[in-house]
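[1] Please find the sequence and the predicted model below.
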Amino acid sequence: MSTLSGPLPLYYQIKQFILEKIENGDYEVGEAIPTEETLMRDFEVSRTTIRQAIMELVQEKRLVRKRGKGTFVSEPAILTNMIKYSTFAEEMDDLGKNHKAVLIKKRVIKANEQLSRDLNIPLYSEVYEMIRLRLGDNEPLVIRISFIPKEIHPSLFEKNLEQMPLYEILKNDCGIIIGKVCQTFQAVLARSWEAEKLSVKIGSPLILSTGIVYDDQNNKPIEWVKTLFRGDRYRFYIEQNHNYADENNYR
């Protein structure tokens, strides 16, 4: 079946062949791709060439190896639009995935200098701290750590925070509608606790987002949040336009 030709390296042509099969749906998510022996025979190449093609696709998270079972098509990464702020539940609904939140920890703390400054509240005032694990189709994907001034909703911890979305509670009980969200992103490595909760190895790449959520009606900060996304399951994109009408931009 060898269809390899041209100046491109053989392993790269085989890699593109497998990738095209994945994108066309010929190899479906969770399905095993042909064995190394089958690919060697079909393309009339060495095992080393086949392994290089597969290794790159594993590194790119398009394939996953399972010891003693074979190589399988990975679940595609979750693509998140950085322009539009969406909740985890909204993202999972868009993907047709079941989702749930597991409340790992909740407590009331005193605001430190950073929380006081970013939430515009008095130093040492009471703040809710909540740590939640978010799952899509029972796969742990995100750890979200929220800090909310207690004065916003004094009885918040009496609510079922696993069954009821936080922003829905704030909207229904306090009339708060989420408006502006200011976030920063950086790459970090999973520490032992984070790795355990997200079912990844210690040192695995994570994407850390920290930010402030504002009330749409009065632009008041209502939440300081830290979110950890699995680096192997998330991709973020942003669309930008260049203002060519401004002559000063031609530089």
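    Happy to help now that I have it. Numbering: from 1, shown residues only.
[2] all contacts plus neighbour counts: C-alpha atoms, from now on.
    Will do.
[3] my guess is residue 134 meets residue 102, correct?
    Yes - here residue 134 reaches residue 102: they are 6.5 Å apart, a contact under CA atoms under 8 Å.
[4] These two: which has the busier surroundings?
    residue 134 (23 against 15; other CA atoms under 10 Å).
[5] helix, strand or coil for the more buried one?
    strand (DSSP: H, G, I helix; E, B strand; the rest coil).
[6] Please apply the same query to residue 92.
    helix.
[7] list the contacts for it?
    Applying CA atoms under 8 Å, 6 or more residues apart in numbering to residue 92 gives the contacts 98, 99, 136.
[8] shouldn't the last one be in contact with residue 98?
    Yes - applying CA under 8 Å, one finds residue 136 in contact with residue 98, separated by 5.6 Å.
[9] The two: which is more packed in?
    The residue with more neighbours, out of residue 136 and residue 98, is residue 136; 20 against 13, by other CA under 10 Å.
[10] and here's the other structure:
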Amino acid sequence: MKIQIDHNSSTPLHIQAEMLLRELIKKKEYQEGKLLPNEVELSAQLRISRNTLRHAIAKLVNEGILSRKKGFGTTVSTKGVFGRAKNWLSFSQEMKALGISVHNFELHLSWVVPEKAVLSFFDLKPESRVLCLERLRGKENFPFVYFISYFNPSIGMSGNEDFSKPLYEILDEKYSVKASLSYEELTAIKAPSHICKKLNIASDDPVLFRKRLVYDENKHPIEFNYGYYRGDSFVYTVESERKST
């Protein structure tokens, strides 16, 4: 598979490299564990610097799509669940479809300097501040999920938005940003003590932890989200369609 960068394009080189990598790793041999070409070979083929290539690879590593091991190489990660949503719904809309009225038990807004993974996802400089939204949500008298969301500063959110509305409805109607693609990683964990208190569970109770990375229609990153779900109150289903060849 011949891949190349358009050096005359206005799209940054590292974003072009990232998009090419996403296409490359769809090939069967990479899905089955074949090592990606080494950085020297790939950067030479694309005529970009190794630092630019590493930036693109690091983005996919942070998403859990690629796994990089020192002295071994880079492969497609087998951990996690990744998918494209056919009908994008916010949590509020998902619950409405189930006939459940959503309640916000806590809502906290702050401007923070997030962890490196968030900064890398949004391609921000160290010490950049982003809007962070934390919400304890659930049905009447029963909170069962705690969300922590970070938003790309390029959207222009102020923190004064009406978060009683569905999040992606706000982004669409107020900022003309349409959430259209997500990459997700699901794991079962023991939640931090402060999360256990919010969800009213014991420290050894199971929690479904979901990391969701959200993009707009042009594959620009818009939201980095963590969700902690009570294991006894939430089932996460994935619908897949097998197409004939």
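    Everything's here; your move. All of these numbers come straight from a predicted model, not from anything done at the bench.
[11] just to revisit the earlier point, conserved subset of the contacts of residue 92 of the first structure in the second structure?
    Retained in the second structure by both residues aligned by TM-score structural alignment, their matches' CA atoms under 8 Å are the following of these: 98, 99.
[12] Dump the contacts of residue 92 of the first structure into CSV; add distance to residue 219 of the first structure as well.
    Output for the contacts of residue 92 of the first structure, formatted as CSV (distance: CA to CA, whole Å):
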residue, distance to residue 219 of the first structure
98, 32
99, 30
136, 31
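[13] Go through the contacts of residue 92 of the first structure and name the one nearest residue 109 of the first structure.
    Nearest to residue 109 of the first structure out of those is residue 99 (CA to CA; 28.6 Å).
[14] What lines up with residue 204 of the second structure in the first structure?
    Counting by TM-score structural alignment, residue 204 of the second structure lines up with residue 203 in the first structure.
[15] and if you look at residue 129 of the second structure?
    By TM-score structural alignment, residue 129 of the second structure lines up with residue 126.
[16] That match: neighbouring residues, count only.
    19.
[17] Tell me who's in contact with the most centrally placed residue in the second structure.
    Centroid check for the second structure by CA atoms, centre = their mean gives residue 213 as the closest residue, at 1.1 Å. Residue 213 of the second structure is in contact with 63, 182, 183, 184, 221, 223, 224, 225, counting by CA under 8 Å, 6+ apart.
[18] and what of residue 148 of the second structure?
    So residue 148 of the second structure contacts 132, 133, 134, 135, 225, 226, 227 (CA under 8 Å, 6+ apart).
[19] Verify the contact between residue 105 of the first structure and residue 143 for me.
    No - Residue 105 of the first structure is beyond contact range of residue 143, at 11.4 Å (criterion: CA under 8 Å).
[20] Who has more neighbours out of those two?
    More crowded of residue 105 of the first structure and residue 143, by other CA under 10 Å: residue 143, with 23 against 11.
[21] What's that one aligned with over in the second structure?
    Counting by TM-score structural alignment, the partner of residue 143 of the first structure is residue 146.
[22] State the distance from that match to residue 194 of the second structure.
    Distance, residue 146 of the second structure to residue 194 of the second structure, using CA to CA, to the nearest Å: 11 Å.
[23] ok, now residue 149 of the second structure?
    17 Å.
[24] which of the two has more neighbours?
    Taking other CA under 10 Å, residue 149 of the second structure and residue 194 do not tie; residue 149 has more neighbours (18 against 10).
[25] Can you tell me the closest non-neighbouring residue to the more buried one?
    residue 225 (4.4 Å; CA to CA, 6 or more residues apart in numbering).
[26] Go ahead and confirm the one you found touches residue 185.
    No - look at residue 225 of the second structure against residue 185 with CA under 8 Å: they stay out of range, at 10.6 Å.
[27] what is in contact with those two at once?
    211, 212.
[28] picking up where we left off before, could you list every helix and strand that the host helix or strand of the residue nearest to residue 149 of the second structure packs against?
    Following DSSP states H and E, one finds residue 225 of the second structure within strand 221-230. When contacts are defined as 3 or more CA pairs under 8 Å, 6 or more residues apart in numbering; DSSP states H and E, strand 221-230 of the second structure sits against helix 116-122, strand 142-151, strand 207-216.
[29] would CSV of these with distance to residue 28 of the second structure be doable?
    Shown next, in CSV, are these (distance: least, CA to CA, whole Å):
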stretch, distance to residue 28 of the second structure
helix 116-122, 26
strand 142-151, 34
strand 207-216, 24
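[30] so where in the second structure does the longest helix along the first structure end up aligned?
    Taking DSSP state H as the criterion, the first structure has its longest helix at helix 10-24. Alignment note (TM-score structural alignment): helix 10-24 of the first structure is unmatched in the second structure.
[31] Taking the second structure as the reference, give the residue range the helix or strand following that helix aligns to.
    Sequence order places helix 36-43 as the next helix or strand after helix 10-24 of the first structure, per DSSP H and E. Alignment note (TM-score structural alignment): helix 36-43 of the first structure is unmatched in the second structure.
[32] so helix 36-43 of the first structure versus helix 10-24, what angle?
    Relative orientation of helix 36-43 of the first structure and helix 10-24, computed by axes from the mean of the first three to the mean of the last three CA atoms, to 10 degrees: 100 degrees.
[33] Check which helices and strands helix 36-43 of the first structure sits against.
    helix 47-59.
[34] ok and the helix it packs on relative to helix 10-24, angle-wise?
    Going by the same axes, to 10 degrees, helix 47-59 of the first structure makes 40 degrees with helix 10-24.
[35] Mind listing residues that contact helix 47-59 of the first structure?
    So helix 47-59 of the first structure is in contact with 10, 11, 12, 14, 15, 36, 37, 39, 40, 63, 64, 65, going by CA under 8 Å, 6+ apart.
[36] Give me the buried entries from those.
    Using 16 or more other CA atoms under 10 Å as the burial test, the contacts of helix 47-59 of the first structure include 10, 11, 12, 14, 15, 36, 39, 40, 63, 64 as buried.
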